[in-house]
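Undergrad: quick one, structure for this:
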Amino acid sequence: MDASLFDLMEENPVIAAVKDEKGLSLCCSSGEIRVVFVLFGDLVGIGGIVDRIKEAGKLAMVHVDLIEGLGSREIAVDFIKTYTKADGIISTRPSLIKRGKELGLYTTLRIFLLDSMSLGNVERQLASARPDMLEILPGLMPKIIRKVSKMTRVPVIAGGLISDKEDVIGALSAGALAVSSTNPVVWNL
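TA: This next block holds a predicted model:
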């Protein structure tokens, strides 16, 4: 992983995950936020969303699975690379992560850990996709975060249901490099 992204996350381990215009405006005006996960938008507007984040001096990671009008094929990543200034992508699809790496984008593989079977698949997905980072959802599982952090050298981000300082400290203490949250209160802890 590039040292600059790692450094930004170490400076402030809280990532603003924005799901609407209100969240976008709030995170862009916050001097503390360094990395933004874009969880909304469409084919027409994603370039403008990314531009606003970049103009605010922040790193923009686009969740390609959530952008309306983009499909689930590798060409979606090509679109983000060609038509936006995004620094990286997030996806639940290993094939999109692979394509993002080929194009020189930062990559975050998002995994929902719902049961022992999904936990058992983590190593296989990491070996297949080789992401820069792994985001685990929900992020309120210190025991599982610790287990996954020990199984891989890929930095772990805890996301989903993070709502207060205790959640942030719990995830970071368990081995997560950072946490992502859509809650603006968490962004400013």
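Undergrad: CA only for contacts and neighbour counts going forward, please
TA: Fine.
Undergrad: mind listing the strands in this protein by residue range?
TA: 14-18, 35-38, 59-63, 88-91, 106-112, 133-137, 156-159, 178-181 (DSSP state E).
Undergrad: what's the most buried one of these?
TA: strand 156-159 (a mean of 28; mean count of other Cα atoms under 10 Å).
Undergrad: one more, please, to line up against the first structure:
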Amino acid sequence: MDFMDLLRSYPVIPALRFEGQKKIDLSSIQTGGPCFLLDGNINTIKLILEKIEKHFSTFFLHLDLFSGLSADQDGLIFMKKHFQEINGIISTRSRTISLAKKLGFITIFRIFLLDSESLNTGLKVASQLSPEAIEILPGIIFPFIQKQIPIKNLPPVICGGFIRNREEVKSILQSGATAVSTSSPDLWMRG
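TA: Predicted coordinates:
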């Protein structure tokens, strides 16, 4: 399944945080989709992947949030060699996205929207990087600003942040986003 088909088939992406969590219940998710790994360190990646590998087909690691892994070329080569289960890299840093792309990772460029200038700058950088997707945060505002975003000229848009219920997910997807990422387990449920 190619990346776009994956997002269309699994439009709600679990965004997993393990540090400080006693247990993450994945029993109600639709298996076979992607997930975002949002925290951890070089010593916990294998353990995390072992816990969740049967539930997901595609793993994206937010490299900016993992400790012990450098976002430089050597760090990415190390990841590619030692953590082959990781299919993609999420980052707010253009250099990280560029390096990850060259090494064959699926890349997601994360853009934090503080104002219209951050939107314009983020979209300009994204057009230069050509990531496989753009993640817009906070995703909850997407329906209100989507007219300012040239969705047809962009890779798939994923929205994350402050998405708490199914109505918000529906509104975001109906506004043109391809998928949402969320750490709210209630939204990971099948169907």
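Undergrad: need the strands of the first structure in CSV with distance to Ala127 of the first structure, can you?
TA: Formatted as CSV, the strands of the first structure follow (distance: least, Cα to Cα, whole Å):
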stretch, distance to Ala127 of the first structure
strand 14-18, 25
strand 35-38, 23
strand 59-63, 21
strand 88-91, 15
strand 106-112, 11
strand 133-137, 12
strand 156-159, 15
strand 178-181, 21
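Undergrad: just list the residues touching Val36 of the first structure, thanks.
TA: By Cα atoms under 8 Å, 6 or more residues apart in numbering, Val36 of the first structure lies in contact with Ile15, Ala16, Ala17, Val18, Cys27, Ile53, Lys58, Leu59, Ala60, Met61.
Undergrad: mind redoing it with 6 Å?
TA: Listed by Cα atoms under 6 Å, 6 or more residues apart in numbering, the contact partners of Val36 of the first structure are Ile15, Ala16, Ala17, Ala60.
Undergrad: with Leu38 of the second structure instead?
TA: So Leu38 of the second structure contacts Leu16, Arg17, His62 (Cα under 6 Å, 6+ apart).
Undergrad: looking at the residues you listed, which is nearest Glu132 of the second structure?
TA: His62 (14.6 Å; Cα to Cα).
Undergrad: you'd agree the closest one is up against Thr92?
TA: No. Between His62 of the second structure and Thr92 there is no contact under Cα atoms under 6 Å: 9.0 Å.
Undergrad: and Leu109 of the first structure, what's its match in the second structure?
TA: In the second structure, the residue paired with Leu109 of the first structure according to TM-score structural alignment is Phe109.
Undergrad: wait, doesn't its match sit right on Ile134?
TA: Yes. Between Phe109 of the second structure and Ile134 there is a contact under Cα under 6 Å: 4.8 Å.
Undergrad: pull the contacting residues for the match of Leu109 of the first structure.
TA: Ile90, Ser91, Thr92, Ile134 are the contacts of Phe109 of the second structure under Cα under 6 Å, 6+ apart.
Undergrad: isn't the first one right up against Leu65?
TA: Translated: Ile90 of the second structure. No. Taking contacts as Cα under 6 Å, Ile90 of the second structure lies outside contact range of Leu65: 9.5 Å.
Undergrad: could you measure from the residue nearest to the spatial centre of the second structure over to Val12 of the second structure?
TA: Closest residue to the average C-alpha location of the second structure: Phe36 at 5.1 Å, with Cα atoms, centre = their mean. From Phe36 of the second structure over to Val12 of the second structure the distance is 11 Å, taken as Cα to Cα, to the nearest Å.
Undergrad: before we move on, what about Phe18 of the second structure?
TA: The value you get for Phe18 of the second structure to Val12 of the second structure, if Cα to Cα is used, is 19 Å.
Undergrad: can you check Leu49 of the second structure too?
TA: 19 Å.
Undergrad: and the residue nearest to Gly47 of the first structure when sequence neighbours are not counted, how many neighbours?
TA: Nearest residue to Gly47 of the first structure, sequence neighbours excluded (Cα to Cα, 6 or more residues apart in numbering): Thr84, at 4.7 Å. Residues within reach of Thr84 of the first structure, counting by other Cα atoms under 10 Å, total 18.
Undergrad: please enumerate the helices of the first structure.
TA: For the first structure, the helices defined by DSSP state H occupy 3-11, 21-29, 46-55, 75-83, 94-102, 116-120, 122-129, 142-151, 165-173, 184-187.
Undergrad: so which of the strands of the first structure comes closest to Arg146 of the first structure?
TA: Arg146 of the first structure lies closest to strand 156-159 among the strands of the first structure, at 9.5 Å (Cα to Cα).
Undergrad: which outside residues touch that closest one?
TA: Against strand 156-159 of the first structure from outside (Cα under 6 Å, 6+ apart): Met133, Leu134, Glu135, Ile136, Leu137, Pro138, Gly139, Ala176, Leu177, Ala178, Val179, Ser180.
Undergrad: can you add distance to Gly159 of the first structure and give these back as a markdown table?
TA: Below are the contacts of strand 156-159 of the first structure laid out as a markdown table (distance: Cα to Cα, whole Å):
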| residue | distance to Gly159 of the first structure |
| --- | --- |
| Met133 | 12 |
| Leu134 | 10 |
| Glu135 | 6 |
| Ile136 | 6 |
| Leu137 | 5 |
| Pro138 | 6 |
| Gly139 | 5 |
| Ala176 | 10 |
| Leu177 | 11 |
| Ala178 | 9 |
| Val179 | 6 |
| Ser180 | 5 |
